[in-house]
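> Compute the structure for the input listed below.
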Amino acid sequence: MQNVTTCPSCGGSGKVVKDKCPTCHGTGYNTKKVRKTVEIPAGIDNGQCVRIREYGEPGINGGPRGDLLVEVIVSGSRDFERQDVNIFSKASISYAIAALGGDIRIKTVDGDIIYTVAPGTQTGTRIRLKGKGVPSTRNKAIRGDHYVTLVVNTPTGLSKDAKEALKKFDELSGGSLTKEGGASTDSKKKKGFMDKLKESLDDL
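From the prediction side, this is the model:
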């Protein structure tokens, strides 16, 4: 029976260093800290790694160095929320722009853009900015979209003139301020007529 094992003295290299270097202690390499600039590719997500060639541990018996894997931690944003390659955000619009339409400035990862809001836009409306999302790390030609939820700001601290103008607007648009209990004046008139008709039938 014959057993074959690696020599504990030379580690399989075939030679033994008698006078070891006081710096490397016979390992053949020295350990030191270096500062390396890492290029982060567009579209990288939290937890993904960037590979740096030949910055890992030295190989055995003079073999090539391994690679260094740098894990990327993406910090959060107050303006944007990411889901895969798509970006989500909110944008505030005034009551006047929501009703009449107009241009607003929307913040994107590429910078601010001008978007034209359609008249009669309701709060919670979601618009799509095609191609303004996150680039794909697998295919540079593919990029996600940016979805923006529009939020209508309710005016506060109105002046006397502004309140009168708003009341006038309400009268011209249906008079919601004059409605009581969810029934309009027309509904009350209709109800009164039906009551009178019922009373006439009862008399017959």
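
> Going by C-alpha atoms from here, please, whenever you check contacts or count neighbours.
Will do.

> Next, find the distance separating residue 201 from residue 28.
To residue 28, residue 201 is 113 Å away according to Cα to Cα, to the nearest Å.

> Please apply the same query to residue 50.
Using Cα to Cα, residue 50 is found at 28 Å from residue 28.

> Counting neighbours, go ahead and name the busier of those two.
Relative neighbour count places residue 50 above the other of residue 50 and residue 28, with 16 against 12, counting by other Cα atoms under 10 Å.

> isn't there a strand covering that one?
Yes: counting by DSSP: H, G, I helix; E, B strand; the rest coil, residue 50 is located in a strand.

> who are the neighbours in contact with it?
38, 40, 69-72 (Cα atoms under 8 Å, 6 or more residues apart in numbering).

> and those, which of them are in helices?
If you go by DSSP state H, those have nothing in helices.

> just how off-centre is the helix or strand where residue 99 lies within its chain?
Assigned by DSSP states H and E, residue 99 belongs to helix 95-100. Relative to the mean C-alpha coordinate of its chain, helix 95-100 is positioned 26 Å out (Cα atoms, centre = their mean, to the nearest Å).

> Stretch 102-122 now?
How far stretch 102-122 lies from its chain's middle: 17 Å, per Cα atoms, centre = their mean.

> Stretch 41-49 too?
14 Å.

> Next: stretch 27-36.
40 Å.

> Ok, stretch 158-170 next?
Stretch 158-170 sits 38 Å away from the centroid of its parent chain (Cα atoms, centre = their mean).

> about what we covered before: ok, residues contacting the helix holding residue 99?
Against helix 95-100 from outside (Cα under 8 Å, 6+ apart): 103, 117-122, 152-155.

> Could you report the separation of the spatially most central residue of the chain from residue 162?
The centroid of the chain falls nearest to residue 81 when counting by Cα atoms, centre = their mean (2.0 Å). To residue 162, residue 81 is 36 Å away according to Cα to Cα.

> re the thing from before, immediately after the helix holding residue 99, which helix or strand?
Next along the chain after helix 95-100, taking DSSP H and E as the criterion, comes strand 102-108.

> And whatever helix or strand comes next after that next one, what does it pack against?
With elements assigned by DSSP H and E, the helix or strand that comes after strand 102-108 is strand 111-117. Packing contacts for strand 111-117, counted by 3 or more Cα pairs under 8 Å, 6 or more residues apart in numbering; DSSP states H and E, involve strand 102-108.

> List of residues touching the strand it packs on?
Residues from elsewhere that reach strand 102-108 (Cα under 8 Å, 6+ apart): 91, 93, 97, 112-119, 132, 146.

> one more, for comparison:
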Amino acid sequence: MKEDFYEILGVSKSASAAEIKKAYRKKALQYHPDKNPGDAKAEEMFKKSAEAYEVLSDPNKKAKYDQFGHAAFEGGGFGGGGMNMDDIFSQFGDIFGSAFGGGGFSGFGGFGGGGQRRVKGSNLRIRVKLTLEEIANGVEKKVKVRRKIQAEGVTYKTCTTCNGRGQVTKVQNTILGRMQTAATCSVCGGSGQILDGKPGDADAQGLKVSEETVSINIPAGVEEGMQLKVPGKGNDAPGNGIPGDLLVAIETQEHETLKREGDNLHYDLYISISDAILGTSKEIDAVGGKVRIKLEPGIQSGKILRLRGKGVSSLNGYGSGDLLVHVNVWTPKELNKEQKDFFERMQGNENFEPKPEKSDKSFFEKVKDMFS
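You can find the predicted model right below:
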């Protein structure tokens, strides 16, 4: 079971944003890898603290965490968890200030300790279309992606413009005195390295295009327009850089008979007058296959039957929605003489006179119940 984020940082749920930031900085400096070389436990605590801060420092993520706990971020690609050292220093490096030479540390990026910055490759974006069955149960998709990778035989050397630091320092005279500023090196793009040699199939950055099959685990309950992230499956970065990410946009295919509303599904069932009077059983569509339902004699048009747990699995892992079956009694537009004679005889018959009971809800009450 994952540890509570508030306990990791040592703050209460009512802590302010400033208190949360202060607590994280204290933990990060305590467990910083430069201060604890070779200490796997300290590195793990360093990552846990960053993961906790990533959620609690974001008002939207914090609100979800306060309501649902760790379940709010399960399923992959929706924030929280799985941070590596490069993620931590690219997002929160400013918090360390000058405690470690500007935020980075040897071997993991940043500009600290004379180390060079690790540039991240560009992200790739694809769209994946899912059926309602795949959305309801979750699915693993394998897609072919054309991404840039570092070509074999490529060699790099230290950039002479920035001396491998990835940034250049400029000193300017202003009315306030001499001001020093740092900017990304325009020659190496911030990587601290430039191309030294490359094979013929590589581009000017030492990269080549390669097709790769990527496996994407899509959790149940995703919706149209959501975006998942597959770390490290974007384009490679030149030199000793960090690969970009693969961003997966979700598209949904419309089902022939089922309509989705949140975690619930809706099905329109049309029955004849005779079926409504006598009662019957019908086979209908559901995401797990066909299901058979029983209709009691005298069922009314507009009746809603609820099949619990037959909807879409919740994205947050809190069970599944329901399948709501809307019963519609279909009235024939044309009758033969025998049928017409029968219904003419039934006009005025006491059994055919409408006698709604108190338990028979009006249309507006049904709509209210459906959305409550």
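
> What does the superposition give as a TM-score?
Put the two chains on top of each other and the TM-score (TM-score structural alignment, normalised by the length of the first structure) is 0.70; 175 aligned residues with a Cα RMSD of 2.9 Å.

> before we move on, back to that, okay, now the closest residue to the residue nearest to the centre of the first structure other than its chain neighbours: neighbour count?
In space, and not counting its chain neighbours, residue 81 of the first structure is closest to residue 88: 5.1 Å by Cα to Cα, 6 or more residues apart in numbering. By the criterion of other Cα under 10 Å, residue 88 of the first structure has 18 neighbours.

> Helices of the second structure, residue ranges please.
With helices called from DSSP H, the second structure shows them at 5-9, 17-30, 40-56, 59-68, 85-92, 132-137, 273-278, 337-346, 363-371.

> With mean neighbour count added, can I get these in JSON lines?
JSON lines is the format used below for the helices of the second structure (neighbours: other Cα atoms under 10 Å):
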{"stretch": "helix 5-9", "mean neighbour count": "19"}
{"stretch": "helix 17-30", "mean neighbour count": "18"}
{"stretch": "helix 40-56", "mean neighbour count": "20"}
{"stretch": "helix 59-68", "mean neighbour count": "14"}
{"stretch": "helix 85-92", "mean neighbour count": "17"}
{"stretch": "helix 132-137", "mean neighbour count": "21"}
{"stretch": "helix 273-278", "mean neighbour count": "16"}
{"stretch": "helix 337-346", "mean neighbour count": "11"}
{"stretch": "helix 363-371", "mean neighbour count": "10"}
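
> right, so of those, which gets closest to residue 242 of the second structure?
Closest approach to residue 242 of the second structure among those (Cα to Cα): helix 85-92, 7.9 Å.

> Number of residues surrounding residue 29 of the first structure?
Burial measure for residue 29 of the first structure: 12 neighbouring residues, criterion other Cα under 10 Å.

> ok, now how distant is the aligned partner of it in the second structure from residue 295 of the second structure?
Superposed on the second structure with TM-score structural alignment, residue 29 of the first structure falls opposite residue 207. Counting by Cα to Cα, the gap from residue 207 of the second structure to residue 295 of the second structure is 65 Å.

> likewise residue 170 of the second structure?
81 Å.

> Of those two, which one has the most company?
Neighbour count, other Cα under 10 Å: between residue 170 of the second structure and residue 295, residue 295 has more, with 19 against 10.

> just so I have it, where are all the strands in the stretch 151-300 of the second structure?
Using DSSP state E, counting those that start in this stretch, the strands of the stretch 151-300 of the second structure run over 155-158, 167-174, 177-184, 193-197, 207-218, 227-230, 246-252, 258-261, 264-272, 280-284, 291-295.

> Relative to residue 52 of the second structure, which of these is closest?
Residue 52 of the second structure lies closest to strand 227-230 among those, at 19.3 Å (Cα to Cα).

> what's the distance between the closest one and the middle of its chain?
Centre to centre, stretch against its chain (Cα atoms, centre = their mean), the figure for strand 227-230 of the second structure is 6 Å.

> For that strand, give me the average deviation versus the first structure.
Following superposition, strand 227-230 of the second structure is found to deviate from the first structure by 2.6 Å on average (mean Cα distance after the TM-score superposition for the first structure).

> which helix is the longest one in the first structure?
In terms of residue count, the longest helix belonging to the first structure (DSSP H) is helix 185-203.

> give me the stretch of the first structure that stretch 228-235 of the second structure matches.
Using TM-score structural alignment, stretch 228-235 of the second structure corresponds to residues 50-57 of the first structure.

> Against residue 319 of the second structure, how distant is residue 149 of the second structure?
Residue 149 of the second structure sits 41 Å away from residue 319 of the second structure, going by Cα to Cα.

> Next: residue 326 of the second structure.
Applying Cα to Cα to residue 326 of the second structure and residue 319 of the second structure gives a distance of 23 Å.

> of residue 149 and residue 319 of the second structure, who's got more company?
More neighbours surround residue 149 than the other of residue 149 of the second structure and residue 319, with 21 against 13 (other Cα under 10 Å).

> who touches that one in this structure?
The neighbours of residue 149 of the second structure, taking Cα under 8 Å, 6+ apart as the test, are 207-210, 235-237.

> Closest one to residue 306 of the second structure out of those residues, please.
Closest approach between the contacts of residue 149 of the second structure and residue 306 of the second structure, by Cα to Cα: residue 235, at 48.0 Å.

> Nearest residue to the closest one in space, please, no chain neighbours.
residue 148 (4.7 Å).

> neighbours of the equivalent of residue 145 of the first structure over in the second structure, just the number please.
Structural alignment (TM-score structural alignment) places residue 145 of the first structure against residue 322 in the second structure. Per other Cα under 10 Å, the neighbour tally for residue 322 of the second structure reads 19.

> my guess is residue 322 of the second structure contacts residue 265, does it?
Yes: under the criterion of Cα atoms under 8 Å, residue 322 of the second structure makes contact with residue 265 at 6.3 Å.

> quick one: common contacting residues for these two?
What both residue 322 of the second structure and residue 265 touch, as defined by Cα under 8 Å, 6+ apart, is the set 310-312.

> got these as JSON lines, with distance to residue 88 of the second structure columns?
Formatted as JSON lines, these follow (distance: Cα to Cα, whole Å):
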{"residue": "310", "distance to residue 88 of the second structure": "41"}
{"residue": "311", "distance to residue 88 of the second structure": "38"}
{"residue": "312", "distance to residue 88 of the second structure": "35"}
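
> Of the residues you listed, which is the nearest to residue 135 of the second structure?
Using Cα to Cα, residue 312 comes nearest to residue 135 of the second structure of those, at 7.3 Å.

> Tell me who's in contact with the counterpart of that closest one in the first structure.
Counting by TM-score structural alignment, residue 312 of the second structure corresponds to residue 134 in the first structure. Counting by Cα under 8 Å, 6+ apart, residue 134 of the first structure touches 42-43, 84-87, 143-145.
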